[in-house]
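just to be clear, the model below is a prediction. Sequence and coordinates:
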Amino acid sequence: MSLRRKLPFIKRAMPIILAALLAPGIASAFSPFVVRDIRVDGIQRVDAGTVFSYLPVKVGEKFTDAQAAEAIQRLYATGFFSDVKIDTTNDVLVVTVKERPTIASVSFNGMREFDAAALNKSLNTVGFGPGRVFDQAMLEQAQFELKQQYLSKGKYGVEINPIITPLPRNRVGVSFDIFEGDRAEIKQINFVGNKAFSQSTLEDQLELTTSGMMTWYTGTDKYSREKLEGDLERIRSFYLDRGYLEFSSEPPQVSISPDRTGIFLTLTLHEGEPYKVRSVKLAGDLLGLDDKIQKLIEVKEGETFSAAKSNATVKAITDYLGSLGYAFANVNPNPVLDREQHEADLTFYVDPGRRVYVRRIQIGGNTRTRDEVVRREMRQNESSWYDSTSIKTSRDRIDRLGYFNEVNVTTAPVPGSADQIDVNVDVKEKPTGLINLGVGYGSTDKVILSAGISQDNIFGSGNSLSLQVNTSKTNRAAVLAHTDPYWTKDGISKTTSLYYRRTTPYQTSSSDQGDYRVTALGGGVNFGVPISEYDRIFTGISYEHNTIDLYNPPQAYQDFVDQYGRTTNSVVFNVGWSKDTRDSALAPTKGSYTRVSGDISTMDLRYYKLSAQQQYFLPLGRSFTLALNGTVDWARSYGSKPYPIIKNMYAGGIGSVRGYEGASLGPRDDRTGDYLGGARRIVGNVQLYLPFPGATRDRTLRWFVFADAGQVAAGNGLTCMNYKGAVTDPCGWRYSAGIGLSWQSPMGPLELSFGRALNAKEGDDKQAFQFQIGTGF
C-alpha cells in the first residue's frame, strides 16, 4: 500500500484505536442507568443534533459501558473532534467535545508553475480546502499531494512548508510557502531490449530529450510525467507501424541524481518479431458497397503490417460511410496472429449503424457575431442526410474566419427519433479589434515602422475595416481597406481600398546618389468569386494618380517625365485566379498555392502585366519539408510610349535571390547607377526546411538550405541600361545558394540567411548575410 493510500486509513483508524484504549476507563466510571437527559458541551459550529445522531442511546433508554465506548468511537470517527469525553450526573449523560478548527482559507506563496485554482481543485480531491475540518493528518496528505504535482513536472527539488494561522471562531488559515527550485533536467535516456532499432532511432521518436543547444528554448530536456507517457505511446506506435504486433514495454524506471537536478530514464522494451499480412478481408454489413469500400483499404497482402495504414483504412471507411449519412459507423480491425509463421490475417469488421439526417443546426457561444456569419460557412444543410465531409469542411471554414478562439462541432441524437441528429456549433469568440505598433528591420529597407488599427468582425457582421501605415528607407505607405466577404449570398467578396505610397530610389553604395520621389494616390474595388472550396476568381478596378519630384534624378526618370509629364493618371483593370491547399499560412508543410493574374492600365499609363506564382510544399518524412517556388512577371506598354519605369519590378535579397543586395538585379541608370528594376522578372527558389536541433516539435522555428535563381530584364524592346559599364551582363541570370533560419517570433516573422552568389559578375552588389524581422505593408 502506497503512503498516499495509507494516510486516509491512518486518519480513520487512529480515533478508533484511541477510543478503544479509553473505553475500559470509561466503563469502570459508572454503572448502567436509564438516561433522563443528554447534554452536549463544547460545540461551536457542529449542530447538537449531529452529535445526538452519532450516540447509540436516546433519552429513556438504558445506557451501558459498552455503549459509552461505542459513542466515543463514533464521535472520533466523524473527524469533527480532537477530544471526546463522556460523564454522567444524576442520570444525565454529558458529552463534552473539543472541535477541530475549520479551514478558512488556503493560499500559496512563491508559486509560479501552477495556477492557484488548479492546485485548490487538486487538494479538494483529497478532502482539503476552505470549509473543511482541519487536522494534522489531512495537512500532511495535502502537502504530499502538492509535492506529487510538482514531481510530475520534474521539479524534484521542491520544498513545501505549511504555515497555520489561528483565526477567530475556531478557524485557521493555511498558507503553503513553496520553493519550487529548478526543474530536473534529463541527463540520460537508455533503452533496454531494443534489437531491431538503434538507440538514436528510438530517441528520434521521443519528445523528451537530453540537454542540447536549443533545449533552453524548447524545454524538451525538462522531465514531465505526462510527456513521458506520450513518448511511450509514440514508441509503441513506431513499432506497431513496422509490424511488431507483440510489442510491449515495462513501466519506465525514473531515477534522480543525489543533488535532485538530474533525471535518468530507462525504458525496457520487448520487441517481438515483425508480422507480415497474409490476408485482408472485409466483414460485417457492407451495404452492398463492397467494391467501393475495398478500394479504401491501404493495407496490402504480403507487406509488413502497419498500424498507421490500418488506422488510415479505418478512418477512410468511417469517413466514407459518414459522407453517406451513417454518422455512427464503427470499423474495427482485428488481426489474427500466426506466431509460428509470423503472419497475420487482418479483418475489418464494418458496422455502419443507422443512416441519419440533420434536423437542425444550432449555433452557440456567439455573443457578438451574428448567426448568419457562422451559418453561411456551413456546408452541411438542415433536413439533409448527414455528411461528415461537409461537417469537417464547415468546421474548417468557420475556424479560418479568425473570429473565434475555439470552434467545436458536435452531433447529438434527437430524443425519440432513431434517424435524426442535431449539429451543434459551439464557438468561443476572441477580440477581433487590433491596434498595433511595430518596429522591424531589413537589410535592404533598414528600419521599418508600422502602425495600424483594424476590426476584422466589425459589429459582428463578418466585415473587416483596417487602416495601416508604415515607413522605411525607400517606401512609405498608408492603406485604408474595407472587405465584405459575403457581398452576395453566393459568397462573392468585395474589397474597397484607398492608399497613399511614396517611393524613393534604391541606391548602390557606389552610385552618384540620383534622387527622386514618386507619390501615388489611389483607390480601387476588387471582387472575389469562389468556384470551389480552394479556388477563387478575382477581378477589380482601381484608379491611381502619380506625382514625380526630381532632385538630380536618374536619367531614366528624367526621360519618363519628359515623355509622360510630372503627373499621370491611370485606371487599372485586373483579373486573376488563385488556389490554396496549404495546411498552414505560417509554416506550411504540405499543399500548394497557385496564383495567376493580369492587369491592364488605361489613360496616361498604357501597359499590361501578366503575373504567375506557383508554390509546392512536399513533406519528406515527419520533420523535413521541400518547398518549391516560382514567380514570373511580364509587362509591356501598348501605344507609342515606352513602358512606364515607375511600374518596374525588382529582385534581389530576401524574397527573391538571396546573396545579392536587395533590388540590385537588372538594369541600372546610366548616369547615377540607381537600381531601376525591369518590365520582366523571373524568380525560382528551392528550399529544404529542416528541424532546428532540439526544436523538432516547433514548426515555426526551422532552419533551411536554399538555392535561388532570378533575372530582371528591361523588356518591351528596351536595352539593358548599365552604369558606365560597371556591371557585366546586368540583365543576365543570377544564382545563389546558402543556409538560413526562419522563426515566427513574438515580434513578427524573422528570417536570417547567409547566401553565396554562385555566378556573380563584375560590378554586382553582393550581400552574404541578410535578415528581416517584423512585417511591413
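Right, received. Where do you want to start?

going forward, measure contacts and count neighbours with C-alpha atoms only.
Will do.

which residues of the stretch 651-777 of the chain fall in strands?
659-660, 680-691, 701-713, 734-745, 748-757, 766-767, 769-773 (DSSP state E, counting those that start in this stretch).

got CSV for the ones you listed, with distance to Gly60 too?
Below are the strands of the stretch 651-777 of the chain laid out as CSV (distance: least, C-alpha to C-alpha, whole Å):
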stretch, distance to Gly60
strand 659-660, 103
strand 680-691, 84
strand 701-713, 82
strand 734-745, 81
strand 748-757, 83
strand 766-767, 104
strand 769-773, 89
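
comparing those, which comes out most buried?
strand 659-660 (a mean of 28; mean count of other C-alpha atoms under 10 Å).

by contact count, what packs against it?
Here strand 659-660 touches strand 748-757, strand 766-767, going by 3 or more C-alpha pairs under 8 Å, 6 or more residues apart in numbering; DSSP states H and E.

quick one on the thing from earlier: looking at the strands of the stretch 651-777 of the chain, which is closest to Gly272?
strand 680-691 (31.6 Å; C-alpha to C-alpha).

just the residues contacting that closest one, thanks.
Strand 680-691 has contacts (C-alpha atoms under 8 Å, 6 or more residues apart in numbering) with 623-635, 649-651, 656-657, 699, 701-715.

let's bring in a second one:
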Amino acid sequence: MPASRRAPVLRPTVLSLALAAALQAGSAWAVEPFVLKDIRVEGLQRSDAGTVFASLPFRIGDTYNDEKGAAALRALFATGLFKDVRIDIDDGVVVVIVEERPVIAAIDFVGLKEFEKDTLVKSLKDFGIGEGLPFDKALADRAEQELKRQYLTRSLYGAEVVTTVTPQERNRVNVTFTITEGTAAKIKELRIVGNKAFSEGTLKGLFDLNDGGWLNWYTKADRYSRSKLNADLETLRSYYLNRGYLEFNVDSTQVAISPDKQDITITINLTEGQPYTVTSVKLEGDFLGKEEDFKTLVKIKPGEPYRAEAVTETTKEFGDRFGLFGYAFARIDARPEIDRANGRVALTLVADPSRRVYVRRINVAGNTRTRDEVIRREFRQFESSWYDGQRIKLSRDRVDRLGYFSDVSVDTTEVPGTQDQVDLTFTVKEKPTGNLLVGAGYSSADRLSLTASIKQENVFGSGNYLGIEVNTSRSSRTLVISTVDPYFTIDGISRAFDVYYRTNKPINSRGEQYQLVTPGVAVRFGVPFSEYDTVFFGLGAERTEIKGTNAMPNNLYLYRLQFGESSNSFPLTIGWTRDERDSALVPNAGSYKRVNVDWTAFGNTRYLRTNLQYQHYWPITRQYTFAVNAEMGYGKGLAGRPYPVFKNFYGGGLGTVRVFDQGSLGPADVTGAYVGGNRRVNVNSELYVPVPGAGNDRTLRVFGFLDMGNVWGESEKMTTDSLRASAGLGLSWISPVGPLKLSWGTPVRKKPNDRIERLQFQIGTAF
C-alpha cells in the first residue's frame, strides 16, 4: 500500500452516508487493514490528549480498518468538543487531526429588564450555553428560541432576540444576546360562553387572570400565561363539580392576539350540564373488616349536591387510613352511577388494599450542608416498621417546618425481588438559612426605628440557631444575643439562651426624659408534648434601673423612693403554645393559643405576671377570612410587695385597641402621664377581603375591624362600662420592605379625656 494515504474527512451531517457508501461500493479511499505502529493527535489547543485517546476504539498494536476509523470519528464528534475531525494514515501511523470548537468566554445581555441576568444564565446552561462550555451555533439558535419562550411566559410577544458572537484570542468567543423586549401584551377581553347557572362576573371572579383590574399594575393579572389560564380553568372546573355539575366540560379555549401583539382576547366555551344530587354512598371491596370505621370518613352525604372536592377528600382519607395499617398501595375508585332523567347520582367507593408492606430503609438526599441527623430526628416513620402513611406525612411536614429547605418531597419505591418491602427517599432542596439585615421602620407611635440583625438558623448544618439583634425606636431600644439548640436532648427538648439589654421609655403626654434600663440573661427549655403543643419553662436574672429625674411619672417616682433605683429579679417562666394555623404570615384557617407565666420568688422584686392569647381564623371563602384575637394580661405583687410599675401592661394603638393613641389607655397619674396597669384585656375581630382588582393575592388585603379592651390599675375595678371600643377599615400588605399594616377608624366607646389617633400604621417590623 502507499506510504502515505489520507482517509476521507467525515462531517457529522454526512458521516453515516459516507460510511455506508464506502463499505458498499468499495470506495477508492478504503484502507487495507494494517497493524498500528503509533497514534498521533494534532490540532489540540485546550483539550487534553487523553480525551481523544479515550474515545478511540483502537490502540497501538491493534489492527486498524475502515470500520474502526469510522467508529473513531463518530466517538470524537460525540464529545461535542470538536468542530471538525479527520484521520490520516502515514506509514502505519494513524494521525488524528482535530479542529476544536471555540469556548464561550463570557455571556452578556443587552436590553434586559424583565428578568434577572442570573435567571437567564441558569436557564441557558441547561441548553449547553454557558461560560467555559464549547460553542455550537445550533445550540446558540436553540438558546435564542428559549429566551423568546421565556418572554412569552411574561406576555412579551413582541420581544426580539439577536445573538452576536465575537471571537476572542485563544479560540474563545463572547456571546451577546441583544434583546428588544417591547411592551407586554395585555388581556383586553375575557369571555365565558355557555354559562347559564352562574353569571359571567361570578365565574370571572374565580380567575387569577382578568381583563381590567385597577390594580393590575401591581398584580400583573392582565398578563396572559398559559399555565395561569390552565390553573384558572381547573378552578372553574372545581367550582362547577363542587356544586353538583358532574358532567361539566370546557369545550374549547380560544386565545387571539392582535396584529400589533399588544391585545389578547380569551374566549372560553363550556357546557354546564345539569346538577346532580347524591342519592346514596356505598362501600364495596375489601375494607379489612372495618367498614363502619371507614364510613365515618365519608365527607359527602345523601341528599346533598355532588361535590367532587368531597369525593376526592374521601378517597384520600381512605388511602391514608389504609396507610395506617401498612397498605401503601391501596386503590380507591369512586364510581358514580348517573340517572340523567332525574338528576341523581349513586356513588360507590370500591377499595382494593393490595398488600401490606413495611419500610426497609429511609434515605435522605439533596442535603449538602445540613447533617443527616438533623433531618432524621424529625422522622416519625422508622425503618423496619410497618408502613404508616400518617407518620410519613407527619415526618415530611416536620422536616419542612424546620425552615432550612425550599422543597421537601417523599418518594416510595418497591424493593426489587420482594412483595412486602418499600424504601422511602426524603429529597430536600436546601436554601440559605443565614440572614443579614439592616433596615428601618416607621410607625405612628415610635417614629423612625432602626434594625440590624445577623441570624443563622442552621449553624454549620447542626440545626442550631444563633442570632444577634439590635433595635432602636423612640420608646424602646434592644440588644439581644440568642442561641437555640432545638434538640438539646434526644427526645426533642430544646434549650435557649438569651442575653439582652433593653431600655424603655413609656409613651405619654409629657415627653419625660427618663428611662428604664434592663440588662438580663435567661435560659429556657421547650418540651414538645404533641406535634402541635410545646411547654416552655426557664429561669432568668435581670436588673431594672429607673434612671432620670426630669418630670418622672409619679408612680415611678414613688416606687423608686420606696424601693430604690435598682430592682433585681429572677423570673421563673412557664408557658404553653399550640399552633395549628395554616400559615404564620397570612393565615386563613386554624388557631393559635399561648399561655405565659412569669413568677419571681427571689430577689427584691416579687411578682406574678400572666399573659393569655387566643387567635382563630375562619375561611369564609377562598378570598374571605374572619379572624378573632383575644388577649388578657394579669400581674400581682407577691410577698407583701406591690406589683412593680415597670412591668405594667399598656393598651391603645396597633396590636391592642386601634384608634386610641399608642399606650394611652388605662390610668394616668397626677402628672398626666399614662402609667399602664397590672391588668389588660383586648379583643380584636377582623374580616379580610381581597383588594378590588387584586384577584386572589393574599399578600395585599383590606379588612374591617372591631376592637374592644382597656387597661386597669390595681386600685381600679374591671367593669364593662370602662371598656373602650373602636371600628374601622385597614390595609394589610406584605411589602418588599416588610409587613405593612395601616388602619383608619373611629371610636365606638370612649371617654372625654381619651386621646384619639384615627390613622395608625406600621411598616418594617417582623411578625
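Ah, there it is. Since this is a predicted model, take the numbers as computed values, not measurements.

give me the TM-score for this pair.
For this chain pair, the superposition-based TM-score is 0.82 by TM-score structural alignment, normalised by the length of the second structure; 684 aligned residues with a C-alpha RMSD of 3.3 Å.

of the strands of the stretch 651-777 of the first structure, which is nearest Ala196 of the first structure?
strand 680-691 (25.2 Å).

report the distance from the closest one to the chain centre.
Centre-to-centre, strand 680-691 of the first structure and its host chain are 26 Å apart (C-alpha atoms, centre = their mean, to the nearest Å).

so which elements touch the one helix or strand Leu436 of the second structure maps to?
Element membership of Leu436 of the second structure [criterion: DSSP states H and E] is strand 434-443. With contacts taken as 3+ C-alpha pairs under 8 Å, 6+ apart, strand 434-443 of the second structure sits against strand 447-456, strand 759-763.

compared with the first structure, how much does the shortest one deviate?
Same thing as strand 759-763 of the second structure. By mean C-alpha distance after the TM-score superposition for the first structure, the fitted strand 759-763 of the second structure averages 0.8 Å away from its aligned residues in the first structure.

pull up the distance across stretch 23-33 of the first structure, start to finish.
17 Å (C-alpha to C-alpha, to the nearest Å).

equivalent analysis for stretch 293-301 of the first structure, please.
16 Å.

what residues of it count as buried?
Ile293, Ile297, Glu298, Val299, Lys300 (16 or more other C-alpha atoms under 10 Å).

which among the strands of the stretch 651-777 of the first structure is found nearest to Thr50 of the first structure?
Comparing the strands of the stretch 651-777 of the first structure by C-alpha to C-alpha, strand 734-745 comes nearest, at 62.1 Å.

what's the closest one packed up against?
Using 3+ C-alpha pairs under 8 Å, 6+ apart: strand 734-745 of the first structure touches strand 701-713, strand 748-757.

mean deviation of that strand from the second structure?
With mean C-alpha distance after the TM-score superposition for the first structure, strand 734-745 of the first structure averages 1.1 Å from its match.

correct me, but Pro619 of the second structure touches Thr625?
Yes: contact criterion C-alpha atoms under 8 Å: Pro619 of the second structure and Thr625 qualify, at 4.7 Å.

between these two, what contacts are shared?
Common neighbours of Pro619 of the second structure and Thr625 (C-alpha under 8 Å, 6+ apart) are Asn588, Ala589.

out of those two, which sits in the busier spot?
Ranked by neighbour count (other C-alpha atoms under 10 Å), Pro619 of the second structure and Thr625 place Thr625 first, with 19 against 15.

and that one, what is it in contact with?
By C-alpha under 8 Å, 6+ apart, the neighbours of Thr625 of the second structure are Asn588, Ala589, Tyr617, Trp618, Pro619, Leu687, Tyr688, Val689.

distance of the nearest residue to the last one once chain neighbours are set aside from Ser591 of the second structure?
On the basis of C-alpha to C-alpha, 6 or more residues apart in numbering, the spatially nearest residue to Val689 of the second structure that is not a chain neighbour turns out to be Tyr624, at 4.9 Å. Relative to Ser591 of the second structure, Tyr624 of the second structure is positioned 16 Å away (C-alpha to C-alpha).
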